[in-house]
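[1] for reference, the sequence and a predicted model appear below.
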Amino acid sequence: MSGLENRAAEAPEGALPHAPAMILVRPQLAENIGAAARAMWNFGLWDLRLVAPRDGWPQGRAWAACSGAEGPLERARVFETTAEAVADLTHVYATTARDRDLHKASATPEEASRYGLARAKEGWRIGFLFGPERTGLENDDVERAAAICSVPVNPAFKSLNLAQCVLLTSYEWRRAAMAEGEELAAPPPEAPPPAPRAQIDALLSRMVEELDDSGFFWPEARRASVESSLRNALYRAPFTAGEAQLLFGVVDALARVRRSPNRKPG
């Protein structure tokens, strides 16, 4: 099934049809994975993804901690990198309480759920990133997201347990789904969904390749900041698959002109 097909066709019995992917990045404790799965299934969410779990997968302690919420654990998929885990998604939120200088829109779990659900009903695939227990998400992970999701906690104590954060986000998604009010009105159905993250990653790689070949990254010290800015810009803009393909063509055309033996200097 392709990344843009309706999530309702995949949802197991008893689950929400448009549930987002809940992505635990480098989780450290099996008990927290199990508790997160329990929180998800409490509210009908089922698409659990694990990025490089510290102690490998599967882990018996996760099943012991899930209190019967075995569906998300049995369906859990493991990825080596965050990029691979979000490759089929079209709109990703990074959950973090820390201030980030990445120029991304920020939303509460309630706001993110209302917007995400409306988009999911159009065919978008939504995901939430959750960082490891000790450190939270790294900037490289957050760069993969279109926006930040931040719980309005006590500013004097911002620390949330991983499963608590998953619980709050799952609850708000369930609330949005149950509301069925005008605030969830879908835009025109002919609006095409955004390109999947894998296509945007490929476009970024192609752009960097050509920029590198043209000497754009001189001096070399500016490479990291330029690549980071490009990644943020591409992930923030909801390009459709056709628009991303068009940009591929633009980059290829410019590259052919630059390499043409008949190109005039200047």
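    Cool, the structure landed. Given the structure is predicted, the values throughout are model-derived calculations rather than measurements. Residues are numbered from 1 along each chain as shown.
[2] switch to C-alpha atoms for all contacts and neighbour counts from now on
    Fine.
[3] just checking, A64 touches G34?
    Yes: counting by C-alpha atoms under 8 Å, G34 is a contact partner of A64 at 7.2 Å.
[4] neighbour count for these two, which is higher?
    For A64 and G34, the more surrounded residue by other C-alpha atoms under 10 Å is G34, and the numbers stand at 26 against 15.
[5] so the more buried one sits in a helix?
    Yes: checked against DSSP: H, G, I helix; E, B strand; the rest coil, G34 lies within a helix.
[6] OK, contacts around it?
    Residues near G34 by C-alpha atoms under 8 Å, 6 or more residues apart in numbering: 61-66, 73.
[7] if you set the cut-off to 6 Å instead, what comes out?
    For G34, the contacting residues are 62-63, 65-66, by C-alpha atoms under 6 Å, 6 or more residues apart in numbering.
[8] the residue most central in space within the chain: what secondary structure?
    When C-alpha atoms, centre = their mean is applied to the chain, the residue found nearest the centroid is V92 (2.9 Å). Secondary structure for V92, judged by three-state DSSP, is strand.
[9] right, and it touches R144 too?
    No: V92 is beyond contact range of R144, at 7.5 Å (criterion: C-alpha atoms under 6 Å).
[10] count of neighbours near E110?
    Neighbourhood size, E110 [other C-alpha under 10 Å]: 21.
[11] any buried residues in the helix or strand containing S205, and which?
    S205 belongs to helix 197-213 when assigned by DSSP states H and E. Buried positions in helix 197-213, judged by neighbour count with 16 or more other C-alpha atoms under 10 Å: 197-201, 203-204, 207-208, 210-211.
[12] how far away is the closest residue in space to V86 that isn't next to it in sequence from W63?
    Among residues not flanking V86 along the chain, R197 sits closest, at 6.4 Å (C-alpha to C-alpha, 6 or more residues apart in numbering). Distance of R197 to W63, given as C-alpha to C-alpha, to the nearest Å: 31 Å.
[13] this is the other structure I want to compare:
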Amino acid sequence: MSGTNSELELITGGPVIVLVEPQLGENIGMVARAMANFGLSELRLVAPRDGWPSEKARAAASKADHVIDGAVVFDTLEAAISDLNFVYATTARMRDGFKPVRSPIVAAKTLKVKHDAGEKVGILFGREKSGLANDEVALADEIVTFPVNPAFASLNIAQAVLLMSYEWMKQSMESEDETLFAPTQQTPATKEQLFGFFEHIEEALDSRGFFRPVAKKPKIIDNLRAVWSRRALTHEEIRLLRGVVSSLDRFSRKNPRGAGNPEDFDD
């Protein structure tokens, strides 16, 4: 499936996701997919309306089978969270009570600190139509509320799980000082390589009459060099740019590379 790579090791673990009386298997499957996207893997279901296991959930999970296969069903919320040390209850509406209300960012930071300290943490999500009841929220340590449009605060359960899972992954990435899409390590270009590129492109431009009027040539060259020096080019980038200039030098629109040109070459 697009976006997946079976050769990479799955990121797993993180907070336990607890769904209280979820109604549709499709929604559970989409929750599993959202969890897998951001490295969460432990799913607990409290009295799912349509029973478990669910083929509809598996189909909607889009290959997040490790989450579906590991899901555990409980009869009560108390049983589902009995082994957890710290729990957030999610809600999109204001609640009367004495529990601290956190943003998703603060909640994710708190969960990461506690998780790294060896505590078992979880996040509660309520029913598709009505969310969590007050007595269920009362079982949590704190509340996390999403900053949504107050006139349209309806999130489906998979969206809510996705938001929290994303914030969790962000915290994990920041704490390890890494990104998911870290660039391949490249070698910074030396000044000698950069100066060589300057000479290469300036000669190519000069031979085509680019520097007009001639009196302004030094200023134009200064401006060009300022542009190319704006960021630290790498050795690989310099090679690529010089390859571009060489190609423009050797070939034209009417006589392109690969069209039987006697000057055709392979790098």
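    Perfect, thanks for sending it. Please read these numbers as outputs of a predicted model, since none were measured by experiment.
[14] could I get the TM-score for this pair?
    Once superposed, the chains reach a TM-score of 0.62 (TM-score structural alignment, normalised by the length of structure 1), with 169 aligned residues with a C-alpha RMSD of 1.2 Å.
[15] equivalent range in structure 1 for the longest helix seen in structure 2?
    Looking across structure 2 with DSSP state H, the single longest helix is helix 157-175. Using TM-score structural alignment, helix 157-175 of structure 2 lines up with residues 162-180 of structure 1.
[16] also stretch 127-143 of structure 2?
    By TM-score structural alignment, stretch 127-143 of structure 2 lines up with residues 132-148 in structure 1.
[17] mind checking the end-to-end distance for that stretch?
    End-to-end for stretch 132-148 of structure 1, by C-alpha to C-alpha: 16 Å.
[18] buried ones in that stretch?
    Buried, per 16+ other C-alpha under 10 Å, within stretch 132-148 of structure 1: 132-133, 136-137, 141-148.
[19] which one of these is nearest S225 of structure 1?
    E143 (12.0 Å; C-alpha to C-alpha).
[20] what stretch of structure 1 does stretch 15-32 of structure 2 fall on?
    With TM-score structural alignment as the criterion, stretch 15-32 of structure 2 aligns to 20-37.
[21] how near is the residue nearest to the centre of structure 1 to A224 of structure 1?
    Distance, V92 of structure 1 to A224 of structure 1, using C-alpha to C-alpha: 22 Å.
[22] coming back round to it: farthest pair in the buried residues of stretch 132-148 of structure 1?
    E133 and A146 (22.1 Å).
[23] please pull up the equivalent of S54 of structure 2 in structure 1.
    By TM-score structural alignment, S54 of structure 2 lines up with Q59 in structure 1.
[24] helix or strand: which one has F157 of structure 1?
    Using DSSP H and E, no helix or strand contains F157 of structure 1.
[25] can you give me the strands in the stretch 51-200 of structure 2?
    Using DSSP state E, counting those that start in this stretch, the strands of the stretch 51-200 of structure 2 run over 72-74, 86-91, 101-102, 121-125, 142-145.
[26] mean deviation of the fourth one from structure 1?
    Translated: strand 121-125 of structure 2. Aligned to structure 1 and superposed, strand 121-125 of structure 2 gives a mean residue distance of 0.4 Å (mean C-alpha distance after the TM-score superposition for structure 1).
[27] got the angle between that strand and strand 86-91?
    On the basis of axes from the mean of the first three to the mean of the last three C-alpha atoms, to 10 degrees, strand 121-125 of structure 2 is oriented at 20 degrees to strand 86-91.
[28] nearest spatial neighbour of P72 of structure 1, chain-adjacent residues omitted?
    W46 (4.7 Å).
[29] identify the residues contacting the corresponding residue of structure 2 for the residue nearest to the centre of structure 1.
    By TM-score structural alignment, V92 of structure 1 lines up with V87 in structure 2. Counting by C-alpha under 6 Å, 6+ apart, V87 of structure 2 touches 121-123, 140-141.
[30] repeat that with 8 Å
    81, 121-124, 140-142.
[31] next: L24 of structure 2.
    49-50, 57.
[32] and the helices in the stretch 151-267 of structure 2?
    157-175, 191-206, 217-228, 235-250 (DSSP state H, counting those that start in this stretch).
[33] what span of structure 1 lines up against the last one?
    It stands for helix 235-250 of structure 2. Under TM-score structural alignment, there's no match for helix 235-250 of structure 2.
[34] distance between that helix and the chain's centre?
    33 Å (C-alpha atoms, centre = their mean, to the nearest Å).
[35] one more: stretch 90-107 of structure 1?
    10 Å.
[36] could you work out the end-to-end span of it for me?
    Rule used - C-alpha to C-alpha; the end-to-end distance of stretch 90-107 of structure 1 is 17 Å.
[37] buried residues in that stretch?
    Of all the residues in stretch 90-107 of structure 1, those buried under the rule 16+ other C-alpha under 10 Å are 90-97, 104, 106-107.
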